[in-house]
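[1] For reference, the sequence and a predicted model appear below.
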Amino acid sequence: MTTLPTRLDPDAPEYAAHRAAMLAKLAELDAEHAKALAGGGPKYLERHRSRGKLPARERIELLLDPDSPFLELSPLAAWGSPYQVGAALVTGIGTVAGTECVITANDPTVRGGSSNPWTLRKALRANEIALRNRLPLINLVESGGADLPGQKEVFIPGGALFRDLTRLSAAGIPTVAVVFGNSTAGGAYVPGMSDHVIMVKGRAKVFLGGPPLVKMATGEDADDESLGGAEMHARTSGLADQLALDEPDALRLARRAVHRLHWRKSGPEPGSSPEPPKYPEEELLGIVPDDLRVPFDPREVIARIVDGSDFDEFKPDYGTSLATGWATLFGYPVGLLANAQGVLFSQESQKAAQFIQLANRLHRPLVFLHNTTGYMVGREYEQGGIVKHGAMMINAVANSTVPHLSVLIGASYGAGHYGMCGRAFDPRFLFAWPSAKSAVMGPQQLAGVLSLVARQAAAAKGQPYDEDADAAIRAAVEQQIEAESLPVFLSGRLYDDGVIDPRDTRTVLGLCLSAVHSGPVEGAAGYGVFRM
């Protein structure tokens, strides 16, 4: 039997404390998500509705198949910046006419849906997901183009949006644009470069330059409709493929366009009727301690997310601070790597490298559950080859071509973040729990290193060391690094695809696995040189 046992005691005081801390973090997270849901606020939402228009998320809801899930991505984009949380754009993956698609929708209640630097990064991430996973892309467009005061950070990199649309089309991945209102200046190229274009009669306006700009540039007097109205584009320019009567009709036409694609997945189908985990998902709230220096067993997490809590562990007695093994998740076979005690030693690194190679030989997606403080340091470990063994693991991750899914559940520090397939190593999807933290190293360690360097510099110069100043600097550095390692900060910068409720982990991973199987799932044919 390979069903994981559990040692978790829901009646224990430790469990109650962990659960309470996690629920408090989730409440804080809900407050931040509410800012994204509010868009531009009641005033602008009411004005938008008074014009007979639907908010971005209601447009998405009408587009999706009834009662089907929508995996929203990067909802906290722009958090901590001068821009609105959510970055005036909604992105995610949902099922349209039986086909999984990447969907983006401008939020016109936020500065008319104009694009700021975070809007751009969020849109480019959505395009990347569509291309890498071979998912049709649907853009629900209503945007005034670049947010002009911030144009210096949007104009140059913004061209990648148009490049991506052409590359998707060239790769045979369909792109659909549904235009509800303004799509001006650079925004005009979104429908201009899409495979299928639908415009709403009397509402859509697609032009490189509106009437004021045309007047300034050429002296010509022109109105919105003759320059870029939906009927003009449907009857004269030919930019519009279909003319919709209103917004619901436009979304109906979009659903029909996707239906007519008869899109087929390239990856293998999942097994039938997966068995749910044997332990309640609710118990995921009480596993991770509030203090990440306290170890926990990641097998308790695995037991509550994989099918039937069934986990075939690979090398269970070797490199025991990293759990590796095979399971299925919603019927999809996967390999899992989960940090058990935080530190990665040479044995863990070698074990991981072999396991990743096996997964590629089997064409098996990999799921990484992060809780690592990094690779072990010290004279004994350096002499034992931790650099070359850690490099072996990183080499295996970097050159693996099967889909990678990462979830930060605890700490994710230093090069351990890379070895466990952090953002720089291009996992197909990366999510974080509210308990996660990620940085070069822990706040206390980083502040301590700076203090030691300063002490050594003072001693080398023969100068006395100011202990009071040192204490103040250490406190300030610890506070800064702690704030910058929190998941809401990292998610605001799109270093993950969202901060999720631990209870949703199985569902989120299942949706991601379904998405990655839209494209082929193939392991690496070879690797770089492993330093033995």
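    Here it is on my side, so go on. Numbering: from 1, shown residues only.

[2] C-alpha from now on. contacts and neighbour counts both.
    Fine.

[3] max-length helix in the chain?
    Ranked by residue count, the top helix of the chain under DSSP state H comes out as helix 13-38.

[4] just the strands in the stretch 401-532 of the chain please.
    In the stretch 401-532 of the chain, strands defined by DSSP state E, counting those that start in this stretch lie at 404-413, 429-432, 437-439, listed in chain order.

[5] can you check the stretch 51-200 of the chain too?
    Along the stretch 51-200 of the chain, counting by DSSP E, counting those that start in this stretch, strands occupy 70-73, 89-96, 99-106, 137-143, 175-184, 196-200.

[6] Use this one as the comparison:
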Amino acid sequence: MAVIESQLDTQSDAFKNNVKVMTAAVDEFRGIERRVIEAAQAKAPRYIKKGFIPPRERLSLLLDAGAPFFELSTLCGYMQDEDTDGSGAGGSYIAGIGYINGVRCVVAVDDYLTKGGSIGPMGGKKRNRVMDIALENKLPMVNLSQSGGGNLKLVGDTFGESGAMFARQCRLSAAGIPQITVVHGSATAGGAYQPTLSDYLILVRKQSTMYLAGPPLLKAATGEIATDEELGGAEMHSEVAGTNDYLAENDADGIRIARDVTKKLGWNKSQPLRAEVSFEDPIYPAEELRGIVPEDSKVPFDMREVIARIADGSDFLEFKGDFDNGTLCGHMEIEGMPCGVIGNNSPITAKGAAKAAQFIQLCEQSGTPLLFLTNTTGFLVGTEPEQAGIIKHGAKFIQAVTNCTVPKITVIVSGSYGAGNYAMAGRGMDPRFLFAWPRSVVSVMGPAQAGSVLRQVAEAKIARSGAEMNDEMRGMVDAMEKDTVETMEAKSNALANTARVWDDGMIDPADTRSVVAFALSVCREGDERTVNTNTFGIGRL
């Protein structure tokens, strides 16, 4: 046992202030989530009268009661595109990982009560990310569909790439990952392909419709007059076209059938029975994680304090502890599952990069998943680091991170700057899961540094021109620097990053252990599973 002895003074004013600041940030993002749900629920009564079950009630009916459900990207689209008041957070799409008749699945529900369920650029990005998670971790995907389709005001910016959603569906099917879709309302044009590309399709009698062109467009285009039912009703698709597989009597019946289909997959029949694993909780309370990150980002903290509050028994076997203390590497378990840990206590040096690259290779050799706990300003710069080979060793680190095949899970605890973001398995390096703490920052560099760099460039340009700096020029340079700082601050904070799906969701620091444990178990189950692949996916015949 190598139990971490915490040096954190939980009675200090600094700790209490850190808790206060972090708790306010947690309350802020939880408040955004809550307001979106409340706004949607306020619209529900008029849809209930028409026989529609509200989206989150559909979700509850679909999932096993009492089983865990981890929701993903709850703040996707927040204050992006046309969302000027935050009401579009979530991308009109409720998605996560949960259990249906004992089968762990990716579950996605169109939130037709938020923006009519329409799909904007960030909502589309979230849908793609959710399908990637299903594919990487071999999870069946169940969709409860009732969307307004693409947001026509914004689709011009994204249409060229919109086929990626359908391509992912095709790849899921070919990879042997089942997709089950219940269409609760209308599915028109491109929206009709999502359910039809699913492996199992369920329509609701007198309620679901699917067609490439609805009655008004059909009349305008060809002059033909047809009713909804004749053109694309549930009974027509069940009895005549043969597009549908199961005909439900109402919303709830469609969800019941989806649960039954999931059960009949026999998805877990070949999975090994796993013995109960006993493990110790961390010695230190999870709630203390809210007090570790200082309010002032320039004040350092020891990532061991985070590890001590998420590792089983606070037991952490550090690797090469005497060789560069700024990059931490070591082994621990979370809920009995082993993982290698890489964390930051300072900028990444040449020694730190070499140590981390070696440690990643060792974890690859033993098949041990990797957890990245990120707080770095990036790679150390200067004459001495350059002569120590910082570029060469940094490249080794990035190569190891990119090419290792064991699952990578990243938690952005505080700062994630520059190439340090790449080395610490940021979004571009395709970790299986990536989560962020409130108040974290992802940026090419600090806003103040960026403003200063552009100021120096502007001043040097003026000097080269031979002009003398006057008050007007100085004012312009001052304004440019100020605008750069403000713009980068607005675009690099935790809310802006999660809104753009740069992570899979913001989490309360106190939930870090349970979130990482859930992600590790998803990765382990996926890597153990054998699926029956085919070339083209399942075609509707």
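    Sure thing, it's come through. This one's a predicted model, so the numbers in the text were calculated from it and none came from an experiment.

[7] And for the counterpart of V508 of structure 1 in structure 2, the neighbour number?
    Aligned counterpart of V508 of structure 1 in structure 2: V515 (TM-score structural alignment). Counted with other C-alpha atoms under 10 Å, the burial measure for V515 of structure 2 works out to 16 neighbours.

[8] In contact with V515 of structure 2, which residues?
    With contacts taken as C-alpha atoms under 8 Å, 6 or more residues apart in numbering, V515 of structure 2 has no neighbouring residues.

[9] Can you tell me how far it is from C76 of structure 2?
    When distances are taken as C-alpha to C-alpha, to the nearest Å, V515 of structure 2 and C76 of structure 2 turn out to be 19 Å apart.

[10] Likewise for M165 of structure 2?
    Between M165 of structure 2 and C76 of structure 2 the computed distance is 17 Å (C-alpha to C-alpha).

[11] Neighbour count: the two, which is higher?
    Neighbours per residue (other C-alpha under 10 Å) separate M165 of structure 2 from C76, with C76 holding more: 30 against 16.

[12] Show the contacting residues for the nearest residue to T23 of structure 2 once chain neighbours are set aside.
    Counting by C-alpha to C-alpha, 6 or more residues apart in numbering, the nearest residue to T23 of structure 2 once its immediate chain neighbours are dropped is R290, at 6.9 Å. Contacts of R290 of structure 2 were listed using C-alpha under 8 Å, 6+ apart, and they are 18-19, 22-23, 509-510.

[13] aligned partner of R290 of structure 2 in structure 1?
    R290 of structure 2 maps onto L285 of structure 1 when the alignment is built from TM-score structural alignment.

[14] just N250 of structure 2 next, same as before
    N250 of structure 2 is assigned D246 in structure 1 as its aligned equivalent, the criterion being TM-score structural alignment.

[15] show me what contacts that match?
    Listed by C-alpha under 8 Å, 6+ apart, the contact partners of D246 of structure 1 are 200-201.

[16] distance of it from P117 of structure 1?
    As defined by C-alpha to C-alpha, D246 of structure 1 lies at a distance of 31 Å from P117 of structure 1.

[17] Then V440 of structure 1?
    The span separating V440 of structure 1 from P117 of structure 1 equals 25 Å under the rule C-alpha to C-alpha.
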